[in-house]
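> Only the shape, not the letters, is given here:
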């Protein structure tokens, strides 16, 4: 466990299973998963409160690691949470944002539209795939631009989840470590 910063994992809709890289990072590195009350029928307001409480409870500066709906949550929370709480977050790694504005996801995730598209008040990297079924490549790149985030193309990795068979996803963890080095350690 790092004493300089706390890493909070923000899984997406239906949580991250045991084979998901987020779960592997939780086990290997002691990162903390933000628990939600309902993973199957997520409520944006409830998820926002849970994230806010987790950031407040963190003993140090915070780095967020979000996947899919967790990315959408991060942008919404950053726009609506008190500035003093948002200020605890130093950086965010946003992986495979789910486009809740596309028709098929909108019907499964009511209440998550619109996507907050303001520039994030902390450093961020968005990692997306060329063949993500939940967010077209151009859309993911546009979200990265709107959020003021660096874009990283993960190739044809699908939704960058368990089905992608990434294992511990060392390339993703290297991106996180570079982001931490550049932000938490004061180089940005």
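Noted; the coordinates are in hand. Because the structure is a prediction, the values reported are computed rather than measured.
> only C-alpha atoms for contact and neighbour calcs from this point on.
Fine.
> I'd like to check which residues are in contact with the most centrally placed residue in the chain.
The residue lying closest to the centre of the chain (C-alpha atoms, centre = their mean) is residue 66, at 1.7 Å. For residue 66, the contacting residues are 9, 10, 11, 12, 74, 92, 93, 94, 95, by C-alpha atoms under 8 Å, 6 or more residues apart in numbering.
> Could I get those residues in a markdown table, plus columns for neighbour count, secondary structure and distance to residue 40?
Formatted as a markdown table, these follow (neighbours: other C-alpha atoms under 10 Å; DSSP: H, G, I helix; E, B strand; the rest coil; distance: C-alpha to C-alpha, whole Å):
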| residue | neighbour count | secondary structure | distance to residue 40 |
| --- | --- | --- | --- |
| 9 | 25 | strand | 17 |
| 10 | 27 | strand | 15 |
| 11 | 26 | coil | 12 |
| 12 | 22 | coil | 10 |
| 74 | 22 | helix | 18 |
| 92 | 27 | strand | 24 |
| 93 | 25 | strand | 23 |
| 94 | 28 | strand | 21 |
| 95 | 27 | strand | 20 |
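> A further structure is provided below for comparison with the first:
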């Protein structure tokens, strides 16, 4: 994919992504990247988060690759289920990292406004990276979400929630998954040509 041919839009999850989080590192490292800012990172409201994503997609200068983490993945699924077709068409693909299962027993109350999780296929190529010991989603649930969303699944061993707490700060290895997503996007474009 040509350098600067795409804009990377980063969707943090609950409580945002601090400076040492891999999403912040990626925002600083990728050639053309920005993040969705939310008004309330601690008490998220689905309607507000989806509306903010919608505004960011509409304002994007070019076609997008979305890079979502945790609750950002669920926000993306809600957005894709209701966004205008012209906005969905701006999205080339999505990297979904450690999606939060907001329907799980014991889910924090602050996240329950995001249930139920949409089960529709995403209208663009996607790759879901989960972990076999993520407290926010079991491996079986991560694979189920990947199947429902039509995402190519990847399960990492012992990666936790793929955040600062689990030791994923710069997460340079994650760029391999972004590269794989870009290959999926290119394969999809060739099929449509």
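Perfect, thanks for sending it. Nothing here was measured: the structure is a model prediction, and the numbers come from that model.
> follow-up on the earlier one: which of the contacts of residue 66 of structure 1 still touch in structure 2?
Here is what carries over to structure 2 from the contacts of residue 66 of structure 1, by both residues aligned by TM-score structural alignment, their matches' C-alpha atoms under 8 Å: 9, 10, 11, 12, 74, 92, 93, 94, 95.
> per the alignment, the fifth one corresponds to what in structure 2?
It stands for residue 74 of structure 1. In structure 2, residue 74 of structure 1 lines up with residue 76, judged by TM-score structural alignment.
> Please apply the same query to residue 128 of structure 1.
With TM-score structural alignment as the criterion, residue 128 of structure 1 matches residue 130.
> In structure 2, spot the helix with the most residues.
When structure 2 is parsed with DSSP state H, its longest helix is helix 174-192.
> coming back round to it: let me know the closest of the contacts of residue 66 of structure 1 to residue 45 of structure 1.
Nearest to residue 45 of structure 1 out of the contacts of residue 66 of structure 1 is residue 74 (C-alpha to C-alpha; 12.1 Å).
> Now do the SS call for the residue nearest to the centre of structure 1.
Here residue 66 of structure 1 is recorded as strand under DSSP: H, G, I helix; E, B strand; the rest coil.
> gap between it and residue 46 of structure 1?
Residue 66 of structure 1 is 17 Å from residue 46 of structure 1, where distance means C-alpha to C-alpha, to the nearest Å.
> now do residue 22 of structure 1
21 Å.
> aligned partner of residue 102 of structure 1 in structure 2?
Correspondence of residue 102 of structure 1 to structure 2, assessed by TM-score structural alignment: residue 104.
> Could you pull up the residues touching that match?
residue 137.
> And the strands in structure 1, which stretches?
In structure 1, the strands defined using DSSP state E lie at 5-10, 32-33, 61-67, 89-95, 123-128, 150-153.
> The second one vs structure 2, average offset?
Think strand 32-33 of structure 1. Between strand 32-33 of structure 1 and the aligned residues of structure 2, the post-superposition mean distance stands at 0.7 Å (mean C-alpha distance after the TM-score superposition for structure 1).
> circling back: show me which parts of the longest helix of structure 2 are buried, residue by residue.
174, 177, 178, 180, 181, 182, 184, 185, 186 (16 or more other C-alpha atoms under 10 Å).
> how about these in CSV, adding distance to residue 168 of structure 2?
Output for the buried residues of helix 174-192 of structure 2, formatted as CSV (distance: C-alpha to C-alpha, whole Å):
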residue, distance to residue 168 of structure 2
174, 9
177, 14
178, 15
180, 19
181, 20
182, 22
184, 24
185, 25
186, 28
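> Tell me the one among these nearest to residue 124 of structure 2.
For these, the nearest to residue 124 of structure 2 is residue 185 (8.1 Å; C-alpha to C-alpha).
> The equivalent of the closest one over in structure 1: what's it in contact with?
Using TM-score structural alignment, the equivalent of residue 185 of structure 2 in structure 1 is residue 183. Going by C-alpha under 8 Å, 6+ apart, residue 183 of structure 1 touches 90, 91, 123.
> What about these, which one has the most neighbours?
residue 91 (24 neighbours; other C-alpha atoms under 10 Å).
> hang on, isn't that one packed against residue 122?
Yes: if you go by C-alpha atoms under 8 Å, residue 91 of structure 1 and residue 122 touch, sitting 5.3 Å apart.
> So which residues of structure 2 form helices?
Along structure 2, counting by DSSP H, helices occupy 22-29, 46-59, 71-82, 85-88, 139-149, 174-192.
> Next, format those as CSV and append distance to residue 119 of structure 2.
Putting those into CSV (distance: least, C-alpha to C-alpha, whole Å) gives the following:
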stretch, distance to residue 119 of structure 2
helix 22-29, 25
helix 46-59, 16
helix 71-82, 8
helix 85-88, 16
helix 139-149, 5
helix 174-192, 21
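> Lovely, talk soon.
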